[in-house]
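S.K.: Give me the fold of what follows.
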Amino acid sequence: MINALESSSTRPYLIRALYEWCTDNGFTPYVAVQVDDTVQVPREYVKNGEIVLNISFDATSSLKLGNDFIEFKARFAGTAREIVVPVGRVIAIYARENGQGMAFPLPVPAQGGDDGTASATPQARTPLRDASRGSEGDAGKIVHLVSGEEPDETVGSGENGPPDEPPRPPAGGGSRPSLKRVK
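M.R.: A predicted model of the protein is given here:
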């Protein structure tokens, strides 16, 4: 019998389930990603170490929601880009229209090579340690994203094409979604 520490992370399964829920209900699925050297995204759209990506069918091409990586092609300011996000770097997935979704514990820093860097190429396929399996008291808890306001526009193309500039982080703490812990 496999115990909880030997089992695989639930994060990729929850991401796929919420992606399917969003698409089945006509919502636009967005993922918030904490960016480091293992994440392959256009760096000019990264704000405060995070990026929000539209992963809807209309905004992506060749989307693969794997157990280790989320991979797809998307247009940013009219230029096609390859996106590779380790699943462990996803900090939330939610519906743009109503903010419903799920937030995950923050990922732990990736282990890099001898020089302290980590590879961002999909060929490296170095799985990241899932913070939800950590030893801290709250690390295994599930949290839900709760928002009373319309989420900001995000990066990626959609029905109206790519935005002219990247999304701006919310000013102050008033418009930022809050997390509700479910025990």
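
S.K.: Going by C-alpha atoms from here, please, whenever you check contacts or count neighbours.
M.R.: Fine.

S.K.: Now name the helix or strand holding residue 91.
M.R.: Taking DSSP states H and E as the definition, residue 91 sits inside strand 90-95.

S.K.: Which strands or helices does that strand pack on?
M.R.: Judged by 3 or more C-alpha pairs under 8 Å, 6 or more residues apart in numbering; DSSP states H and E, the packing partners of strand 90-95 are helix 11-24, strand 29-34, strand 101-103.

S.K.: Is it possible to get CSV of these that adds mean neighbour count and distance to residue 141?
M.R.: Below are those laid out as CSV (neighbours: other C-alpha atoms under 10 Å; distance: least, C-alpha to C-alpha, whole Å):
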stretch, mean neighbour count, distance to residue 141
helix 11-24, 17, 12
strand 29-34, 23, 18
strand 101-103, 23, 10
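
S.K.: One more, please, to line up against the first structure:
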Amino acid sequence: MSEQEIALSPTRPYLARAIYEWICDNQLTPYLLVDATQANTHVPVQYVKDGQIVLNIAPHAVHQFQMSNDAITFSARFGGVSQNIYVPLAAAMGVYAKENGEGLFFDPTEYDGIDTATHETIATPEAKAEPEKKRPSLRILD
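M.R.: Below is the predicted model:
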């Protein structure tokens, strides 16, 4: 199998878990920036602004928090009403600390060409052609 044929899983879930843990270990408040327009994203729409929502995912603010390779799920109170939240990792735009803004914002094209339901690469005419090599990119906030 050539290097082009090997489909690697996205790095986003691994980086999100690492940054979340780092923020919590430093007694800061982890915030999750979400693209609420992505398919299968379940967030309280009344708090969505410009297609995005920022969620406090601190351990004391959420219940049954789970961050898998596919999605971030938890329940939290919004306006005193408990709601179940489901954020596919493709909709997670970044994880950062409320207090100083440090964290990671993810490459918005990382999930392009990936069927998030099956994690299979979608064959498109462009994908069949010689794919251009993308350099990894991370954005660190100061």
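
S.K.: any chance of the helices and strands packed on strand 90-95 of the first structure in a markdown table, with distance to residue 74 of the first structure too?
M.R.: What follows is those, written out as a markdown table (distance: least, C-alpha to C-alpha, whole Å):
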| stretch | distance to residue 74 of the first structure |
| --- | --- |
| helix 11-24 | 17 |
| strand 29-34 | 13 |
| strand 101-103 | 22 |
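
S.K.: nearest residue to the equivalent of residue 138 of the second structure over in the first structure other than its sequence neighbours?
M.R.: With TM-score structural alignment as the criterion, residue 138 of the second structure lines up with residue 142 in the first structure. Residue nearest to residue 142 of the first structure in three dimensions, not counting chain neighbours: residue 182, with 6.0 Å by C-alpha to C-alpha, 6 or more residues apart in numbering.

S.K.: ok, that neighbour - how many residues close by?
M.R.: 8 (other C-alpha atoms under 10 Å).

S.K.: and the closest residue to residue 17 of the second structure other than its chain neighbours, what does it touch?
M.R.: Nearest residue to residue 17 of the second structure, sequence neighbours excluded (C-alpha to C-alpha, 6+ apart): residue 67, at 6.9 Å. Applying C-alpha atoms under 8 Å, 6 or more residues apart in numbering to residue 67 of the second structure gives the contacts 13, 17, 73.

S.K.: what about the strands in the first structure?
M.R.: Assigned by DSSP state E, the strands in the first structure fall at 29-34, 50-54, 61-65, 69-76, 79-86, 90-95, 101-103, 142-146, 178-182.

S.K.: For these, give me JSON lines that also has distance to residue 127 of the first structure.
M.R.: Shown next, in JSON lines, are the strands of the first structure (distance: least, C-alpha to C-alpha, whole Å):
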{"stretch": "strand 29-34", "distance to residue 127 of the first structure": "15"}
{"stretch": "strand 50-54", "distance to residue 127 of the first structure": "20"}
{"stretch": "strand 61-65", "distance to residue 127 of the first structure": "15"}
{"stretch": "strand 69-76", "distance to residue 127 of the first structure": "9"}
{"stretch": "strand 79-86", "distance to residue 127 of the first structure": "8"}
{"stretch": "strand 90-95", "distance to residue 127 of the first structure": "13"}
{"stretch": "strand 101-103", "distance to residue 127 of the first structure": "20"}
{"stretch": "strand 142-146", "distance to residue 127 of the first structure": "21"}
{"stretch": "strand 178-182", "distance to residue 127 of the first structure": "27"}
